[in-house]
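In: got a predicted structure plus its sequence, pasted below:
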Amino acid sequence: MGIKLCVAAIVKNEADSLLEWISFHRSVGVQTFFIADNESTDATIKILDMLSHEGIVEYFSIATPSDGNAQMPAYSEILKRAKGKCDVLAFIDADEYLLSTEEDPSILPLINEIFSTSTVSALGLNWANFGSNGHLFSRDGMVIERFTKRAPQNFNVNLHIKSIVRPEMVSEFHNPHYAILKEGRYVDTTGTDIVANERHGSGLTNKVVWHRARVNHYATKSLEEFVLGKSRRGSASKKSRVKHEKYFMQHDRNDEECLLAFGIADATREEIAKLKELLDKKDTEIINSGRNVGDHLKKAISTLKKIL
């Protein structure tokens, strides 16, 4: 039996693309999602609630503490909840997509190979920073279809990594990118031990490695989505960090077209259709059984049907 891969994330007001993000990752091999909701005011909670009833998501709510750093406490809680429920856990954000750069879109062959070595406790995947594709306003379509232009591999922002870890081997997270291990090796996709960036320290590498896999980071999306979404949400890891004009200009890189994630659009749609089928089945069960289910579940089903 292969290694069970799960995803961990903290989210806030991600209803517009949350289903796509979950469906995409299910299509590349992720089985379960551990999600902390950070005071969402849109339909995010309703979506998570419905998916939790289907065993796809395990979620909880977390408030923003006085220092503004909800991410690290969320990661600590997820580590506790995930132990014994998955073999390896990828800590990513809702605008980040785990992507195989090989012919097989599944990321599981790499995960199985890397973690077949018992001394490996963590895998770091470098970013691939995607820009706005020149879109000022939001358009219909999935993120992986609308944004297909990215920075070149040697773009300095791509030195950041996101981590896939054995939960039981992590003491805590040093920052959103890097885990402090109890023991074991921290490697890249070539199996080489990761060395902290000479200038910026842990969480960044000295060289961008896209061999076999990476994390597509849709850092800006359209200008409208950036202003109304990421900029307004702020940072979950640092209260003082403002993501506005400077951030957008730095990350809005559209140098090279890349269709690797675009190529998984059909598989992602199939997963979305499966979620809709689950919804229809759940709705029918409720009607036929006459059960007195909570209003929150009824609202979740209604909301998801509208989105799908």
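Out: Alright, I've got the coordinates.

In: please count neighbours and contacts with C-alpha atoms only from this point.
Out: Will do.

In: mind checking how far Trp127 is from Val165?
Out: Per CA to CA, to the nearest Å, Trp127 is found 17 Å from Val165.

In: for the strand ranked longest in the chain, name the packing helices and strands.
Out: The single longest strand within the chain, with elements called by DSSP state E, is strand 120-130. Packing partners of strand 120-130 (3 or more CA pairs under 8 Å, 6 or more residues apart in numbering; DSSP states H and E): strand 149-150, strand 161-165, strand 185-187, strand 213-218.

In: for Glu14, which of those is the nearest?
Out: Among the helices and strands packed on strand 120-130, strand 213-218 comes nearest to Glu14, with 13.2 Å by CA to CA.

In: tell me what that closest one is packed against?
Out: With contacts defined as 3+ CA pairs under 8 Å, 6+ apart, the packing partners of strand 213-218 are strand 96-100, strand 120-130.

In: list the buried residues in the longest one.
Out: Yep, that's strand 120-130 we're talking about. By 16 or more other CA atoms under 10 Å, the buried positions in strand 120-130 come out as 120-130.

In: kindly report the same for stretch 87-102.
Out: For stretch 87-102, burial by neighbour count (16+ other CA under 10 Å) applies to 87-101.

In: so what touches that stretch?
Out: Stretch 87-102 is contacted from outside by 3-11, 14, 18, 21, 24-25, 28, 82, 105-107, 162-167, 176-177, 210-219, 260-261, using CA atoms under 8 Å, 6 or more residues apart in numbering.

In: show me how far it is from its chain's centre.
Out: Averaged C-alpha coordinates place stretch 87-102 at 6 Å from its chain's average position (CA atoms, centre = their mean, to the nearest Å).

In: first-to-last residue distance for it?
Out: In stretch 87-102, first residue to last residue: 23 Å (CA to CA).

In: check it against this one:
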Amino acid sequence: MAGSLLNNRARFPLVALGLFFFVVYLITASTKSGGFGSLHPSTQGARSKTVPVDVNEDVAFCIATKDHPDDLVEFLIHHYHHHGIRRFYIMDDGSSTPLSTFKDYGIPRTHLSFQYFDAKSKVDSMQTHIYSECIRLFGPNHKWMAFVDQDEFFETLHEGETLLTILQELEPFSTIGALGVNWVLHSSAGIIHKVESVRKSFTSCCADPEGLEIPDGWKDSRLIKSIVKTDMYDGPLTPHMYRLKNDAKTVGEHQDIIPNGLGVRVPITKDRIALHHYTLKSKEQFEAKLKTWQDKDWSYWDHIEGLPQRECLEMTKYNP
């Protein structure tokens, strides 16, 4: 009896020591998982929230892009964690090293699909051609296709809403064929070199223009990007807006009709959803982008930097 009691007493310090090392391990692991490596529940500020996951892949993203695979990482992580998107089509427009060879995009590889376009595949208006290929190749697998770039991030402004839940509201309406979301244009914020996170760093935005008049030389948040019902897609008007079957309409966040054309929605509202466009990033990144961005030059930088600016911290709340 005395021996048994002695053995039990000896065990207690060992158990306590084991628990101590286990707690130390958990703390160490959590501090080492910074950046975009961890797959924890999404957080906005101090609040954790559960995001509805698109398990049926009703919504897919079609991304026409070239080179700079590391620029895709934050984009994919944001929409995977904060909007529940589970299918991304990486449409590789002839990268010098195919984007499919990049090792770690920060989300499970099973949710990525790659399509490579070599020099023989080149056509005029390559971006909109790629979007039509997304519909032709993959459209039947999804209800919606979002046509966005890797520097564009959706933000929803109401607790409990995501891009997915907003699109689900529109599904029953046969007269609605697409959702158009206005840009929030981010400038360089005076940053020279590449940063780890665009959401945390580029906190200077172009103020929205007022009124309905559209002046010459404009390029601002009047523009939308579209998420289109795949069975209503009838071809591109521009990279921003699309022809729709059965006289269906593109609508804004309040189910207001957006006239066919360039993809302009005025008056601008972003009460429920916005699309943050990190169009410049750092000066170093913009300079690198110009090497493959044939329709832009430094005058575009001057234009965006010259627009009235405001501080915008909305996207800094997102983790991961």
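Out: Perfect, I can see it now. In this text, all values refer to a predicted model and were calculated from it rather than measured experimentally.

In: hmm, back to that, of all the helices and strands packed on strand 120-130 of structure 1, which one is nearest Glu58 of structure 1?
Out: Glu58 of structure 1 lies closest to strand 161-165 among these, at 18.0 Å (CA to CA).

In: which strands or helices does that closest one pack on?
Out: Applying 3+ CA pairs under 8 Å, 6+ apart, we find strand 161-165 of structure 1 packed against strand 88-91, strand 120-130, strand 178-181.

In: now those strands in a markdown table, with distance to Lys274 of structure 1?
Out: Below are these laid out as a markdown table (distance: least, CA to CA, whole Å):
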| stretch | distance to Lys274 of structure 1 |
| --- | --- |
| strand 88-91 | 23 |
| strand 120-130 | 28 |
| strand 178-181 | 34 |
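
In: of all those, which lies closest to Ile286 of structure 1?
Out: Closest to Ile286 of structure 1 of those, according to CA to CA: strand 88-91, at 33.4 Å.

In: which stretch of structure 2 lines up against that closest one?
Out: Residues 144-147 of structure 2 are matched to strand 88-91 of structure 1 when aligned by TM-score structural alignment.

In: how close does that stretch sit to structure 1?
Out: Superposed on structure 1, stretch 144-147 of structure 2 shows a mean distance to its aligned partners of 0.7 Å (mean CA distance after the TM-score superposition for structure 1).

In: now flag whichever of the buried residues of stretch 87-102 of structure 1 is closest to Val227 of structure 1.
Out: Nearest to Val227 of structure 1 among the buried residues of stretch 87-102 of structure 1 is Asp95, at 14.6 Å by CA to CA.

In: contacting residues around whichever strand or helix holds Lys298 of structure 1?
Out: Lys298 of structure 1 belongs to helix 295-307 when assigned by DSSP states H and E. Outside helix 295-307 of structure 1, the residues within contact range by CA under 8 Å, 6+ apart are 43, 46-47, 49-50, 276, 279, 283.

In: try 7 Å this time
Out: Applying CA atoms under 7 Å, 6 or more residues apart in numbering, the contact partners of helix 295-307 of structure 1 are 46-47, 49-50, 276, 279.

In: show me the residues you listed that map onto helices.
Out: Among the contacts of helix 295-307 of structure 1, DSSP state H puts 46-47, 49-50, 276, 279 in helices.

In: if I look at His158 of structure 2, how far off is Ala29 of structure 2?
Out: As judged by CA to CA, His158 of structure 2 and Ala29 of structure 2 stand 33 Å apart.

In: in the stretch 1-150 of structure 1, what residue spans correspond to helices?
Out: Per DSSP state H, counting those that start in this stretch, the stretch 1-150 of structure 1 has helices spanning 15-27, 44-53, 71-82, 108-114, 143-146. These are given in chain order.

In: could you dump those into CSV with distance to Gly201 of structure 1 added?
Out: Formatted as CSV, these follow (distance: least, CA to CA, whole Å):
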stretch, distance to Gly201 of structure 1
helix 15-27, 29
helix 44-53, 34
helix 71-82, 18
helix 108-114, 24
helix 143-146, 31
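
In: can you redo those as TSV with mean neighbour count and distance to Ile287 of structure 1?
Out: TSV is the format used below for the helices of the stretch 1-150 of structure 1 (neighbours: other CA atoms under 10 Å; distance: least, CA to CA, whole Å):
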stretch	mean neighbour count	distance to Ile287 of structure 1
helix 15-27	21	25
helix 44-53	21	16
helix 71-82	19	33
helix 108-114	17	39
helix 143-146	18	34
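
In: what's the aligned partner of Asp118 of structure 2 in structure 1 in contact with, if anything?
Out: Under the alignment (TM-score structural alignment), Asp118 of structure 2 maps onto Ala63 of structure 1. Shown in contact with Ala63 of structure 1 (CA under 7 Å, 6+ apart): 38-39, 70.

In: now do 6 Å
Out: Neighbouring residues of Ala63 of structure 1 by CA atoms under 6 Å, 6 or more residues apart in numbering: Asn38.

In: so how far is Val11 of structure 1 from it?
Out: In this view, Ala63 of structure 1 and Val11 of structure 1 are 12 Å apart by CA to CA.

In: Arg166 of structure 1 now?
Out: For Arg166 of structure 1, the distance to Val11 of structure 1 - CA to CA - is 22 Å.

In: Asp95 of structure 1 now?
Out: Distance check for Asp95 of structure 1 against Val11 of structure 1: by CA to CA, it reads 10 Å.

In: with Leu159 of structure 1 instead?
Out: Leu159 of structure 1 is 23 Å from Val11 of structure 1, where distance means CA to CA.

In: neighbour count winner among the two?
Out: Higher neighbour count among Leu159 of structure 1 and Val11: Val11, with 24 against 21, using other CA atoms under 10 Å.
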